[in-house]
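Novice: Got a predicted structure plus its sequence, pasted below:
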Amino acid sequence: MKRDSALNPPMGPPVAAPPAGTPSRRSRAAGLLRACRPRQWLKNALVFAAPAAAGVLTTGAGLRGSLVAFAAFCLAAGGSYLFNDAADVAADRRHPRKRLRPIAAGIVSVRLARTAGAVLLAAGLLAGLAGGWPLAAVVTAYLALTFSYTLWLKHQPVVDLVAVAGCHVVRAYAGAVAVSVPVTSWFLVVVSLGSLLLVAGKREAELRARPGDGQVARATLETYTASYLGHVRVMASGAMIVTYCLWALQEHTGPAKAFCALSIVPFVLVVLRHALLVDRGVGEEPEELVLRDRPLQVFLALMLILLACGIQLA
């Protein structure tokens, strides 16, 4: 199957052990930062969704609350990634790409990863408390879900898809809690279905990218087939488009309705573009798609501009 080399560079053969030698302090620090996966913090931008939809993101209080939530989730996510990679170090060393992660490659020791992870988790909870106890409670729920995933849920087929999607939904809900705005059922349904769509696409790309010997680093992938994950994507994308259309056409009036209705077009284009990229085998890292795929960026920007106009006119 043809793959997009810009999004997925060629992968070398898996290795069974980290390289010999003691990494320098500078390389450990750089590796520790990379192990926190700062590119994946882009997912935490979901905390801005509810405040933006409520029209309070442009206010001082709304922006401050959203930024506090974003910082809290970046810290918490960084700590979670460190603990997750420390737990998965043996499996990651058998994966053609994940073997290059700092912990799997031996640049960062498991002990250092867990120590730094604990510090980041504590900092994330303190940042959540700075935004109020409701935000701290949501951050705690997020951490409980991520640790449940690391220790058990990721080994349960189907449940692992819902667990990862649930982490995205918690992020979006945290944004609403941080600025004290109500969360509509429309918002939760669209975010939930969109999250499930991304996770199914990620698993499908991982399944297609497995080594030629058929081995997979993620145990649950053995239970999935590309056709099943494709079915999940079709179900989630169809339901999400219908829900978004109902929200855009039924929940607005006047000029706001016109802009929200127009946003349906780029919204559908985003879904279709994502489907194309996953079918081409480049959906293993959804955040990389947003950062590198120009058509996807254009469709997202157009959708956000139309939504911003609709929200301001509401």
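Specialist: Cool, the structure landed.

Novice: Going by C-alpha atoms from here, please, whenever you check contacts or count neighbours.
Specialist: OK.

Novice: so A226 sits right up against L207, yeah?
Specialist: Yes. With contact defined as C-alpha atoms under 8 Å, A226 reaches L207; the gap is 7.1 Å.

Novice: Those two: who's more crowded?
Specialist: Neighbour count, other C-alpha atoms under 10 Å: between A226 and L207, L207 has more, with 23 against 18.

Novice: from memory the more buried one sits against Y228, does it?
Specialist: No. Contact criterion C-alpha under 8 Å: L207 and Y228 do not qualify, at 11.3 Å.

Novice: who are the neighbours in contact with N84?
Specialist: Neighbouring residues of N84 by C-alpha atoms under 8 Å, 6 or more residues apart in numbering: F147, T150.

Novice: where's it relative to R97, distance?
Specialist: According to C-alpha to C-alpha, to the nearest Å, N84 stands 16 Å off from R97.

Novice: And the helices in the stretch 51-200 of the chain, which stretches?
Specialist: With helices called from DSSP state H, counting those that start in this stretch, the stretch 51-200 of the chain shows them at 60-87, 89-92, 110-130, 133-151, 159-179, 185-208.

Novice: would you list those in TSV and tack on distance to V290?
Specialist: Supplementary listing: those in TSV, determined by distance: least, C-alpha to C-alpha, whole Å:
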stretch	distance to V290
helix 60-87	18
helix 89-92	24
helix 110-130	25
helix 133-151	23
helix 159-179	16
helix 185-208	12
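
Novice: and the comparison structure, right after this:
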Amino acid sequence: MTDLHTPLPVARRESTARALLRLSRPQQWHKALMVFAAPAAAGALESPTDVLEAAIAAIGFMFLAIAIYAFNDIRDAPDDRRHPRKQERPVASGAISPTLAAAYGVTAALVGIAIVSTLGTATFGLAIAYLTAQLLYVLGLKHVAVVDLILVALGFVLRAAAGATATGLPISHWFLLVSLFGAMFLVTGKRKAERTKIGNAASRPVLAAYPMSWLDQVLTISLLGTALSYGMWAFQYLGHDVYRELLAVSFLPFFTGLLRYALLVSTGRGEEPEHEIFRDRVLLVAGITWAAMLGIGLYCA
């Protein structure tokens, strides 16, 4: 018989507010910055109006992502309890109930849709497409090999496209391809890193469907697609203003970063792509150099 005075687990003593904050995964909110990619690539960040509209879109997509995280944690709770790290998630650990998590997710989705609806029909449509695709992912397509990769990558592309529609800026086809192949590159690297870690198979059964050789092939294709698409976008500025030519030169640090990241993935890293750039000095220097060249080329011309 359990003693009535036995202290509850730490997770169950956690405040509801803190548990809901963890459910929202604030460490992932930076992904909403993808909305700023199109305005940035168009040299439009000098316009306060464009920045404001992109910021509103980013906030809207952030709320939609929070809704997806809540629904995902409800769906995955049984599997998460068998994972050494994911068992600490709020729903899996019992810090909050599935009912509360569902109500929180629905509220976040409605808030996100309401915010994005102020930015026009096109952006609203992209938001609905994003929410639908990610819900399908959570409800079962995450367990379908290949489809899970495409849906995660699609989420990045839809956010990038929303940045263009929200600000009314034209969007380059090369830009969309860079977004798609770049997202596939990161997602595939993440799956490969997860494939090598003990304990991930229990919470992500689809990993068993991916042979390492196949993941390597997709990683290579995605790397080449990202590099070629970025090169086609950047090299169109050759022969223009001297500052614009820096955009073409920026291909070198960009390609260096891709190759370096591929090397890190081959050693078992890449499960947390957003952290790798700060952990590896070469990748960090390549990223800073690329960003500096891009900024000067776009905003000093």
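Specialist: Right, received. Where do you want to start? Please read all numbers here as calculations on a predicted model, not as lab measurements.

Novice: counterpart of R101 of structure 1 in structure 2?
Specialist: In structure 2, R101 of structure 1 lines up with R89, judged by TM-score structural alignment.

Novice: Next one: its match relative to G270 of structure 2, how far apart?
Specialist: 21 Å.

Novice: ok, now A41 of structure 2?
Specialist: Distance from A41 of structure 2 to G270 of structure 2, counting by C-alpha to C-alpha: 26 Å.

Novice: Compare those two and say which is more crowded by neighbours.
Specialist: Using other C-alpha under 10 Å as the criterion, A41 of structure 2 and G270 rank with G270 on top: 25 against 17.

Novice: Could you find the counterpart of that one in structure 1?
Specialist: Taking TM-score structural alignment, the alignment pairs G270 of structure 2 with G283 from structure 1.

Novice: Roughly how far does its match sit from Y149 of structure 1?
Specialist: Noted for G283 of structure 1: a distance of 21 Å to Y149 of structure 1, by C-alpha to C-alpha.

Novice: now swap in V270 of structure 1 and tell me
Specialist: For V270 of structure 1, the distance to Y149 of structure 1 - C-alpha to C-alpha - is 28 Å.

Novice: Buried ones in stretch 73-88 of structure 2, by neighbour count?
Specialist: Going by neighbour count (16 or more other C-alpha atoms under 10 Å), the buried part of stretch 73-88 of structure 2 is 73-83, 86-88.

Novice: could you pull out the helices for the stretch 201-314 of structure 1?
Specialist: Using DSSP H, counting those that start in this stretch, the helices of the stretch 201-314 of structure 1 run over residues 226-250, 254-262, 264-279, 286-292, 294-313.

Novice: Out of those, which is closest to D160 of structure 1?
Specialist: Nearest to D160 of structure 1 among these is helix 226-250 (12.6 Å), distances taken as C-alpha to C-alpha.

Novice: Superpose on structure 2 and give me the mean offset of the closest one.
Specialist: Mean deviation of helix 226-250 of structure 1 relative to structure 2 after superposition (mean C-alpha distance after the TM-score superposition for structure 1): 1.4 Å.

Novice: Where in structure 2 does that helix align, residue-wise?
Specialist: Helix 226-250 of structure 1 covers residues 212-236 of structure 2 once aligned (TM-score structural alignment).

Novice: With adjacent residues omitted, what lies nearest to E272 of structure 2?
Specialist: Spatial nearest neighbour of E272 of structure 2, chain neighbours left out: K190 (6.9 Å); criterion: C-alpha to C-alpha, 6 or more residues apart in numbering.

Novice: okay but that neighbour is in contact with G270, surely?
Specialist: Yes. The pair K190 of structure 2 and G270 qualifies as a contact (C-alpha under 8 Å) at a distance of 5.1 Å.

Novice: Name the nearest residue to L238 of structure 2, ignoring sequence neighbours.
Specialist: E245 is the one closest to L238 of structure 2 (C-alpha to C-alpha, 6+ apart), at 5.2 Å.

Novice: For that neighbour, grab the count of nearby residues.
Specialist: When neighbours are counted by other C-alpha under 10 Å, E245 of structure 2 registers 22.

Novice: swap in the one 4 residues further on?
Specialist: Here the number of neighbours of V249 of structure 2 (other C-alpha under 10 Å) works out to 19.

Novice: so what corresponds to it in structure 1?
Specialist: With TM-score structural alignment as the criterion, V249 of structure 2 matches L262.

Novice: check contacts around its match.
Specialist: Residues near L262 of structure 1 by C-alpha under 8 Å, 6+ apart: L306.

Novice: Could you rerun that using 10 Å?
Specialist: Residues in contact with L262 of structure 1 (C-alpha atoms under 10 Å, 6 or more residues apart in numbering) are A248, L249, A256, L302, M303, L306, L307, G310.

Novice: Okay, the aligned partner of the fifth one in structure 2 and L252 of structure 2: tell me how far apart.
Specialist: Taking TM-score structural alignment, M303 of structure 1 has W290 as its aligned residue in structure 2. In this structure, W290 of structure 2 and L252 of structure 2 are separated by 8 Å, where distance is defined by C-alpha to C-alpha.

Novice: who has more neighbours, these two?
Specialist: Between W290 of structure 2 and L252, counted using other C-alpha under 10 Å, the more crowded position is W290 (22 against 16).
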